[in-house]
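Undergrad: For reference, the sequence and a predicted model appear below.
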Amino acid sequence: MSDAPDAASDPELCAADRRPPFAQLLPMGIQHVLVMYAGTIAVALIVGGALELSRADISYLIMADLLCCGIGTLIQSLGIWVFGIRMPIVMGSSFVTVGPMVAMATSGEVGIAGIFGATVVSGIFGVLLVPFFTRLLKFFPPLVTGTVIASIGISLMPVGINWAAGGVGAADFGAPVNVGLAVFVLACILTINRLGRGIWVNISVLLGLLVGYIVALPLGVVSLDGLASQPVVGIVTPLHFGMLEFPLSGIIAMCIIMVVTLVESTGMCLALGEMVGKPVDRGLLNRGLYGDGIATTIAGFLNGFPHTSFSQNVGLVGMTGVTSRFVTVVSGVVLILLSLFPQAAFVVASIPKPVLGGAGLVMFGMVASAGINIMTKADMAQRSNQLVFAVSIGFGMIPLAAPGFFAVFPDWTAPIVHSGILLTTVAAVVTNLLLNGPEAVAEQDDTAARAVLEDAAARQHEPATGRD
């Protein structure tokens, strides 16, 4: 690990290596945790719900997620051997992987052990891919990357909509109290974003969930049955849900999405380099991407999901000007400490579906919005680019519009063909090559990274809404 500098004002130190006074480290570190908390636990809530796990199991997933986030953040911020970029990065569960994981969970062919196994393999795949990644990056220019990210938000919207009505299979599905709660939470989040400032805007989703939860308590839609049986302190253990399984379809799905995740992380690393005055060369970028891969591998063993650098925390660095990596080291320690309290995780897991639905409409919609923003870095007045977007989104809509479209396909293909995100990714890469030609794609070798960098820089002063 790197040695901590003794003074924040040492002119010889990079901004990332300067350490603020100890009294400031804790509140600054907690601020980073507040900004990313709602976004990262949402992944556990979504996937746990798709798997129809009990609240106790979902609370365990939340604990595991917080632990993995803390470990990943420490790896990236401190740096261990070739892993970690040594910049103020906070790691969290990647929203990009939610679609494939939900597809696996709902297919009936892949259980939670298979999802964790695919996570481990995708992390190892990511580590092995890093040295060759710059060659693959040219296949993911802004047009492709933006289209894929937009499809993620579109694919997740039905989840938020069903939550708002009470959750699929709920006896009171669509009841006025459910819809009213969802609308109330949505209104709270929008009001905070309209009238709030600073950190209040950055944690608007978290505040919306909190206020919605409080309002839901007297309405009788919150159940805390089983809370008393949860231990006050608990420790996450590896392979809690059983030995890992390695379904081929799940592995293929997660490895493809890992490429998209690395494209996003490249943009985050480049943006941070600009913020801290430490230009990111290939070696430094490799360290950051290695950090993503190893954090994802560790997460799979510790009952967690694929991890990536959280863009809202990169935005927070730009907004506050606090560029010290020792602030995010504190964030990592805080996340690990939070993972030790099962009762707190159980309470989070008891958030009613309608409350989650109100927040989900914002979070998932902002994912789609971010994708469209990146996509517009390409010339969308060009007909070939319009066709790439149209065909790719069309393929991605198949599982949503016609769930039985691939019913006669072999069962092992279910997690692949039922994932609109994967279908969009394959369609976008192929149609971009066909319509724009390999020469045009080759000319865009590092355009995707630059576009994500520009997007991150443009959003430095915008509020975070839970996107990874």
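TA: Looks like it came in fine. Numbering: from 1, shown residues only.
Undergrad: going forward, measure contacts and count neighbours with C-alpha atoms only.
TA: OK.
Undergrad: so which strand or helix has D65?
TA: helix 55-78 (DSSP states H and E).
Undergrad: Remind me what that helix packs against, helices and strands.
TA: helix 22-50, strand 91-93, helix 282-301, helix 325-338, helix 342-349 (3 or more Cα pairs under 8 Å, 6 or more residues apart in numbering; DSSP states H and E).
Undergrad: what's the angle between the next helix-or-strand element following the second one and helix 22-50?
TA: Past strand 91-93, further along toward the C-terminus, the next helix or strand under DSSP H and E is helix 98-107. Here helix 98-107 points in a direction 30 degrees away from that of helix 22-50 (axes from the mean of the first three to the mean of the last three Cα atoms, to 10 degrees).
Undergrad: Contacts for helix 98-107, please.
TA: Contacts with helix 98-107, where a contact means Cα atoms under 8 Å, 6 or more residues apart in numbering, come from 43, 46-47, 50-51, 110-112, 115, 152, 155-156, 250, 253-254, 414-416, 418-422.
Undergrad: Pull out the buried residues from the residues you listed.
TA: Taking 16 or more other Cα atoms under 10 Å as the criterion, what is buried in the contacts of helix 98-107 is 43, 46-47, 50-51, 110-112, 115, 152, 155-156, 250, 253-254, 414-416, 418-422.
Undergrad: Included below, for side-by-side comparison, is a second structure:
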Amino acid sequence: MANVTVDAQKQTKAVHPVDEVLPLGQLLVYGFQHVLVMYAGAVAVPLLVGAALRLSQEQIVYLINADLFTSGIATLIQVLGLGKLPIGSKMPIIQGCTFTAVTPMILIGNTHDLTTIYGSVIVSGLIVFLISPYFSRITRFFPPVVTGTIITTIGLTLLPAAIGWAGGGQALSDPAFGNIGIVLFSFAVLVFILLIYRFFRGFISNIAVLLGIVIGTLVAIPLGLTNFAEVTRADWFGITTPFRYGLPTFDLASIAAMTLVMLVTMAETTGDMIAVGDIVGKRVSRRVLASGLRADGLSTMIGGVLNSFPYTAFAENVGLVSLTNVKSRFVVATTGVMLLVLGLFPKLGAVVAAIPAPVLGGAGIVLFGTVAAVGIKSLAKVDFSNHANVMIVAVSLGVGMIPVGAPTFYHQLPDWLQIITNSGITAGCVAAIVLNIYFHGFKGGGHKDEIMEHEEHELQPVLATEGPRLDEFASEAPAPKREEKGIPDKED
């Protein structure tokens, strides 16, 4: 009888996989895998903004270091929270600079200067922080038909970046792009990852992407596909200081533009958080969503102070969580610490930046395709016998693909409107929300499995506990008997 009582107590005190603290070795390996996956996207925003504003190489390097350092802070806030304050979702979500803000920041910088960019970033972050509780109340407009469409659009719009890397990383118009040797090497990396994923399980299978990137880079060295020149030039140590380029200046039009960007980013973050909740088997309540959005706002304010940019959830890392089925938020916290270190030691960041584009391309096809697959799984919950749902998905995906297929399609629209239309993710997100309201009204669509509206609904993990296999995405086979059961969020 005593044994039964003890077993019952153990079950009561069972730790949700999200809150599980893995052994240090696994934390370091899984955390580093997240770093490699997100690094190219993390440094892309300061590179693009710095080049467009004609900053010096020294200034651009500083922006990159500031971005990495702040990304580490933002990630730690998101996954660990701030004590008992309602800030941070406490879910395995990596934070990085949002691409949605690139165009308006370039416009603001060319019209004014960096200090005006940072002023608008700080104010827009504050606005996000303040309105997060109210924004979380509109989650009835995010039934599976909307969230699934958004997540699928995110994956599909990210895939061209992976294809560009696989072709060599040059512009599509460059004659060197698509060199057959480069393409074959990139696909060799992809095949290597698939072989590991097919023939290994457990820990080795979970680090398939990491092994593909590391082995691919090592093989690329004798092939002459790597360039470590920046490693020798990079400083060993660098400190990010607040307001390095001067105190922020505030321009009303710039603030309005950046606030619009952040409102769109909040919708994207909502989709990412729901996707992660679906993957890890943890309900994303209104309180959790509001806390996660507050973390976005606070991190964006910190970014403005530390010479960086707006922050949001990184979809590529959502794909990695799904691919590996490693759900612990402490893995992502380890990634946050690593980003802090990379921001303080530029030479280490330069080593990671030396990973050849074809290697990233092979890994990116797997990761970004996985994001799209997660979206498709969400869409599997939708009742497609209702033709309105078919139209919502079809038109939203089509709208989202326009900027991908024709980047200059909207070039004659006003600049403020291009903030929305030039991003496939943003355009698809807005289209899905608007069409859902159009067809289903303001009740949110009436889906029985709307994640946000169930008080006692417990999401089941999307993927098997033994680690997902690529062929399972298309499988309707029953889940393994040892499937983990999500533990309801006590905050609700």
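TA: Here it is on my side, so go on. Not measured: the values here are computed from a predicted model.
Undergrad: Show me where the stretch 151-300 of structure 2 has its helices.
TA: 180-199, 202-206, 208-220, 229-233, 252-280, 286-305 (DSSP state H, counting those that start in this stretch).
Undergrad: quick one, which of the ones you listed is packed in tightest?
TA: helix 286-305 (a mean of 27; mean count of other Cα atoms under 10 Å).
Undergrad: That one vs structure 1, mean deviation?
TA: Helix 286-305 of structure 2 differs from its equivalent in structure 1 by a mean of 4.0 Å after superposition (mean Cα distance after the TM-score superposition for structure 1).
Undergrad: which helices and strands sit right next to the helix or strand following that helix?
TA: Under the assignment DSSP H and E, the closest C-terminal helix or strand after helix 286-305 of structure 2 is strand 311-313. Other elements packing on strand 311-313 of structure 2 under the criterion 3+ Cα pairs under 8 Å, 6+ apart are strand 95-97, helix 252-280, helix 286-305.
Undergrad: Could you export the ones you listed as TSV, including distance to L470 of structure 2?
TA: Output for these, formatted as TSV (distance: least, Cα to Cα, whole Å):
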stretch	distance to L470 of structure 2
strand 95-97	26
helix 252-280	15
helix 286-305	30
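Undergrad: closest one to S328 of structure 2 among these?
TA: helix 252-280 (8.8 Å; Cα to Cα).
Undergrad: Quick one: closest of the helices and strands packed on strand 311-313 of structure 2 to T324 of structure 2.
TA: With Cα to Cα, the closest approach to T324 of structure 2 among those belongs to helix 252-280: 10.5 Å.
Undergrad: How far off centre is that closest one?
TA: Taking Cα atoms, centre = their mean, to the nearest Å, one finds the center of helix 252-280 of structure 2 at 11 Å from the center of the full chain.
Undergrad: List the contacts of W412 of structure 1.
TA: Applying Cα under 8 Å, 6+ apart to W412 of structure 1 gives the contacts E109, L248, S249.
Undergrad: roughly how far apart are the first one and L285 of structure 1?
TA: Shown here: E109 of structure 1 relative to L285 of structure 1, a distance of 37 Å by Cα to Cα, to the nearest Å.
Undergrad: With T147 of structure 1 instead?
TA: 24 Å.
Undergrad: ok so, going back, among the helices and strands packed on strand 311-313 of structure 2, which comes closest to L320 of structure 2?
TA: helix 252-280 (10.4 Å).
Undergrad: Now do the closest one and helix 286-305, the angle between them.
TA: Using the same axes, to 10 degrees: helix 252-280 of structure 2 against helix 286-305 is 130 degrees.
Undergrad: now for helix 252-280 of structure 2, which elements pack on it?
TA: Right, helix 252-280 of structure 2 is packed against helix 102-111, helix 114-135, helix 144-166, helix 286-305, strand 311-313, helix 315-324, helix 415-421, helix 424-440 by 3+ Cα pairs under 8 Å, 6+ apart.
Undergrad: L224 of structure 1 against S350, yeah?
TA: Yes - counting by Cα atoms under 8 Å, L224 of structure 1 touches S350, with 6.6 Å between them.
Undergrad: Quick check on the two: which one has the bigger neighbour count.
TA: Counting neighbours by other Cα atoms under 10 Å for L224 of structure 1 and for S350 shows that S350 has the greater number, 20 against 13.
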